[in-house]
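A.B. asks: Okay, structure incoming, though there's no sequence with it:
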């Protein structure tokens, strides 16, 4: 066969796989487009009825990220098995670069300025950590996964990025890394009593950890416990958010009619508190539709993980779905005053390139798992990291 014929055949195979991905999963892609479109509308609204400076940029980012997601979905899952550990090392390297020469903003040194965007490596490291843990447990049977000795490598895979992200400082993202990793370890078969003991230990260590928290982090926790103590200072954000949520009622005030947002009472409208703007303008009905779309997308990822024949794909899809679910849970709980304000964006809706990129890469991997869920992958290099 000639080189040109081989290239043509390769393109045909990729086109067939891509058609299969879109054909089987068009509903999930549509749900993600609808969520992103809700974000475009909210960014248009908070900008006062203009596409600039946020909505237009977000649309471009989503378009590029959507192509990237489909490209990732086409790639054979065996390549992601091979890339798992290198991705983790790359993530750690980028976190070290942030430590050495990262861009500063919002009270922390968390970004790398790469010209066309400011990349937040901690977001991508969450995915890389889940990939590395899925790869590690792919080479172990259930008995080995339940062994305490098998926890040494997973702890290393979690602790290194956790410490680097805490130093930025970014407590919210560092806890998300731990939560996503713990989910994979649990799904891999680690004994339940270990998590119970760990939970008790963490609870007992809270007074000690409190001493090491930054003043603004302590203020967030105290504000969460009693936001009315300083309604014009530390409690201002959550107080205004609750007012906006309550004023939306069942059907909302109407598109671009939210008073808390358009009179600039509500801070961080385009990022952390964009769900508040949505509820004020579209009410409980609008919030229910958005949360239903999230539920569909996240349940799809879990079902693809459960139905996957190979351990890597099972843990990867399930771990990523749980991690993405935590994004939604924490952001919605945060704006409702049910959780401390920790700076976790609402996926696909909040303004931001790194969070958008993270979500789309994660779902590209989930779609790859879905496409290759019937494939059996030999645990090459079993027992060796």
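C.D. replies: That came through fine. Please read these numbers as outputs of a predicted model, since none were measured by experiment.
A.B. asks: For the rest of this, base every contact and every neighbour count on C-alpha atoms.
C.D. replies: Fine.
A.B. asks: just checking, residue 78 touches residue 377?
C.D. replies: Yes: in this structure, residue 78 is within contact of residue 377 by C-alpha atoms under 8 Å, at 7.2 Å.
A.B. asks: center of this structure, which residue is that?
C.D. replies: Most central in the chain under C-alpha atoms, centre = their mean is residue 324, positioned 4.4 Å from the mean C-alpha point.
A.B. asks: Tell me which stretches of the stretch 151-300 of the chain form helices.
C.D. replies: Secondary structure of the stretch 151-300 of the chain (DSSP state H, counting those that start in this stretch): helices at 152-166, 171-187, 192-212, 215-225, 236-248, 259-262, 274-306.
A.B. asks: Now do the buried residues in the fifth one.
C.D. replies: For helix 236-248, the buried set under the neighbour-count rule, 16 or more other C-alpha atoms under 10 Å, comprises 236-248.
A.B. asks: again, but for stretch 257-269
C.D. replies: Neighbour counts using 16+ other C-alpha under 10 Å place 258, 259, 260, 261, 262, 265, 266, 267, 269 of stretch 257-269 among the buried residues.
A.B. asks: if I look at residue 123, how far off is residue 154?
C.D. replies: Using C-alpha to C-alpha, to the nearest Å, residue 123 is found at 19 Å from residue 154.
A.B. asks: how about the longest strand anywhere in the chain: buried residues?
C.D. replies: Ranked by residue count and defined by DSSP state E, the top strand of the chain is strand 108-113. Within strand 108-113, the residues scored as buried using 16+ other C-alpha under 10 Å are 109, 110, 111, 112.
A.B. asks: Could you do stretch 30-39 as well?
C.D. replies: Going by 16+ other C-alpha under 10 Å, stretch 30-39 has these buried residues: 31, 32, 33, 34, 35, 36, 37, 38, 39.
A.B. asks: for stretch 161-173, same thing?
C.D. replies: For stretch 161-173, a neighbour-count test (16+ other C-alpha under 10 Å) marks 161, 162, 164, 165, 167, 168, 169, 170, 171, 172, 173 as buried.
A.B. asks: Put this next to the previous one:
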């Protein structure tokens, strides 16, 4: 009788500590994404709408189930999760599905899995566990820095060879923010930045021709308005034509007349901005801001350093993905192939994001637990 009462109390406690604001924000964003996908299909329920709806309908309940898994499970399985995703990246290099000159996917029949998207979460999880056990005085030791950089660099190199420069940059930055949050001295970041600037001309020489073209197009999109500069020029026109309140749902001319390529993936924000204008774009940004705030809040109230590191790292990652995607479609950054979380079409990206949210929700439920 007592055990049953304790168990019920535990369930009640979990439900009481659940972050319903974050949950509703994710759900609202998911509903918006489905309507946006419906718009990309021209106001019909076609492939992208059906596929995105099915994936969200599967991954959202999966997130709910995983969120009730104790945060100690995620801590215990962090290294294993990282090694599994690293193994999948090696599998991609050897036997991956090739499309449009890139080898990034594993064919699972029901889903073309892109392990590099999952590595964005795995590297944060792995480093959060690694620094959770490192004493403060050892954080700036050479061996500690070497191990943490190896955790970041190995998957980054594997992703670059696919080739996928955009995702490799996101993996690297997600890992580096954990190093900064863990207490690594700022001088190492300054030295690294100086070294990066010095090596930049040499690094550019190793870029693929299309990657060099993206950089040149970013500097001057009008140099090839019907070729490499076409996407960014049309994206700017679409965003600008939305005005203050937008043209209305399903009334975006740039999108419907097919002037805007890749509107269901990297340029989904452009379509949304054209239809709902400046006001709609600001509301979407506020929704992302609320999600990031709730993740940071969970990190602040968590007793374990592991939970804090993961939440802060994941919040930064979401901020990074949103900032880079929106900057990219507005011409403020070169096009690097960065999806907008939940909004963009892509099963692997959605799966990785939902796993990240489930860990945050687990950290919120178990925020009073101290992981030894």
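C.D. replies: Okay, I see it. Model, not experiment: these values are computed from the prediction.
A.B. asks: Over in the second structure, find the residue span the longest strand of the first structure aligns onto.
C.D. replies: Aligned by TM-score structural alignment, strand 108-113 of the first structure corresponds to residues 102-107 of the second structure.
A.B. asks: quick one: residue 33 of the second structure and residue 41 of the second structure, what's the gap?
C.D. replies: 12 Å.
A.B. asks: would a markdown table of the buried residues of stretch 257-269 of the first structure with distance to residue 207 of the first structure be doable?
C.D. replies: A markdown table is the format used below for these (distance: C-alpha to C-alpha, whole Å):
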| residue | distance to residue 207 of the first structure |
| --- | --- |
| 258 | 41 |
| 259 | 40 |
| 260 | 37 |
| 261 | 37 |
| 262 | 41 |
| 265 | 34 |
| 266 | 32 |
| 267 | 31 |
| 269 | 33 |
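A.B. asks: Residue 4 of the first structure: which of these is nearest?
C.D. replies: Nearest to residue 4 of the first structure among these: residue 269, at 52.7 Å, using C-alpha to C-alpha.
A.B. asks: any idea what the closest one aligns with in the second structure?
C.D. replies: Residue 269 of the first structure maps onto residue 263 in the second structure, by TM-score structural alignment.
A.B. asks: which ones are touching its match?
C.D. replies: The contact partners of residue 263 of the second structure, taken as C-alpha atoms under 8 Å, 6 or more residues apart in numbering, are 40, 255, 270, 271.
A.B. asks: go again using 10 Å as the cut-off
C.D. replies: By C-alpha atoms under 10 Å, 6 or more residues apart in numbering, the contact set of residue 263 of the second structure is 36-37, 39-41, 231, 235, 254-255, 269-272, 344-345.
A.B. asks: Next: residue 63 of the second structure.
C.D. replies: Contacts of residue 63 of the second structure (C-alpha under 10 Å, 6+ apart): 23, 351, 353, 354, 355, 356, 357, 358, 359, 361, 362.
A.B. asks: That one pairs with which position in the first structure?
C.D. replies: Under TM-score structural alignment, residue 63 of the second structure pairs with residue 69 in the first structure.
A.B. asks: and the residue lying closest to its match once chain neighbours are set aside, how many neighbours?
C.D. replies: What sits nearest to residue 69 of the first structure in space, not counting adjacent residues and going by C-alpha to C-alpha, 6 or more residues apart in numbering, is residue 364, at 4.2 Å. Using other C-alpha atoms under 10 Å, residue 364 of the first structure has 23 other residues around it.
A.B. asks: which SSE is residue 364 of the first structure in?
C.D. replies: Following DSSP states H and E, one finds residue 364 of the first structure within helix 353-371.
A.B. asks: possible to save the helices of the stretch 151-300 of the first structure as TSV with distance to residue 56 of the first structure?
C.D. replies: Output for those, formatted as TSV (distance: least, C-alpha to C-alpha, whole Å):
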stretch	distance to residue 56 of the first structure
helix 152-166	30
helix 171-187	27
helix 192-212	41
helix 215-225	32
helix 236-248	25
helix 259-262	19
helix 274-306	16
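A.B. asks: Select, out of the ones you listed, the one closest to residue 330 of the first structure.
C.D. replies: Of all the helices of the stretch 151-300 of the first structure, helix 171-187 sits nearest to residue 330 of the first structure, with 9.5 Å by C-alpha to C-alpha.
A.B. asks: what stretch of the second structure lies opposite the closest one in the alignment?
C.D. replies: Under TM-score structural alignment, the match for helix 171-187 of the first structure is residues 165-181.
A.B. asks: got the end-to-end distance for stretch 267-275 of the first structure?
C.D. replies: Span of stretch 267-275 of the first structure from end to end, C-alpha to C-alpha: 12 Å.
A.B. asks: try stretch 360-372 of the second structure
C.D. replies: For stretch 360-372 of the second structure, the first-to-last residue distance is 19 Å (C-alpha to C-alpha).
A.B. asks: What count of nearby residues applies to residue 208 of the second structure?
C.D. replies: 11.
A.B. asks: quick one: what's aligned to it in the first structure?
C.D. replies: Under TM-score structural alignment, residue 208 of the second structure pairs with residue 214 in the first structure.
A.B. asks: again with residue 310 of the second structure
C.D. replies: Using TM-score structural alignment, residue 310 of the second structure lines up with residue 316 in the first structure.
A.B. asks: what's the answer for residue 33 of the second structure, then?
C.D. replies: Using TM-score structural alignment, residue 33 of the second structure pairs with residue 39 in the first structure.
A.B. asks: now residue 353 of the second structure
C.D. replies: Using TM-score structural alignment, residue 353 of the second structure sits opposite residue 359 in the first structure.
A.B. asks: I'd like to check which residues are in contact with that match.
C.D. replies: With C-alpha under 10 Å, 6+ apart, residue 359 of the first structure has these contacts: 65, 69, 123, 124, 127, 320, 321, 323, 324, 327, 347, 348.
A.B. asks: ok, and the second one, which helix or strand is that part of?
C.D. replies: Using DSSP H and E, residue 69 of the first structure maps to helix 55-74.
A.B. asks: Could you pull out the buried residues of that helix?
C.D. replies: Buried residues in helix 55-74 of the first structure, defined by neighbour count with 16+ other C-alpha under 10 Å: 55, 58-59, 61-62, 65-66, 68-74.
A.B. asks: Please tell me how far the match of residue 269 of the first structure sits from residue 181 of the second structure.
C.D. replies: 35 Å.
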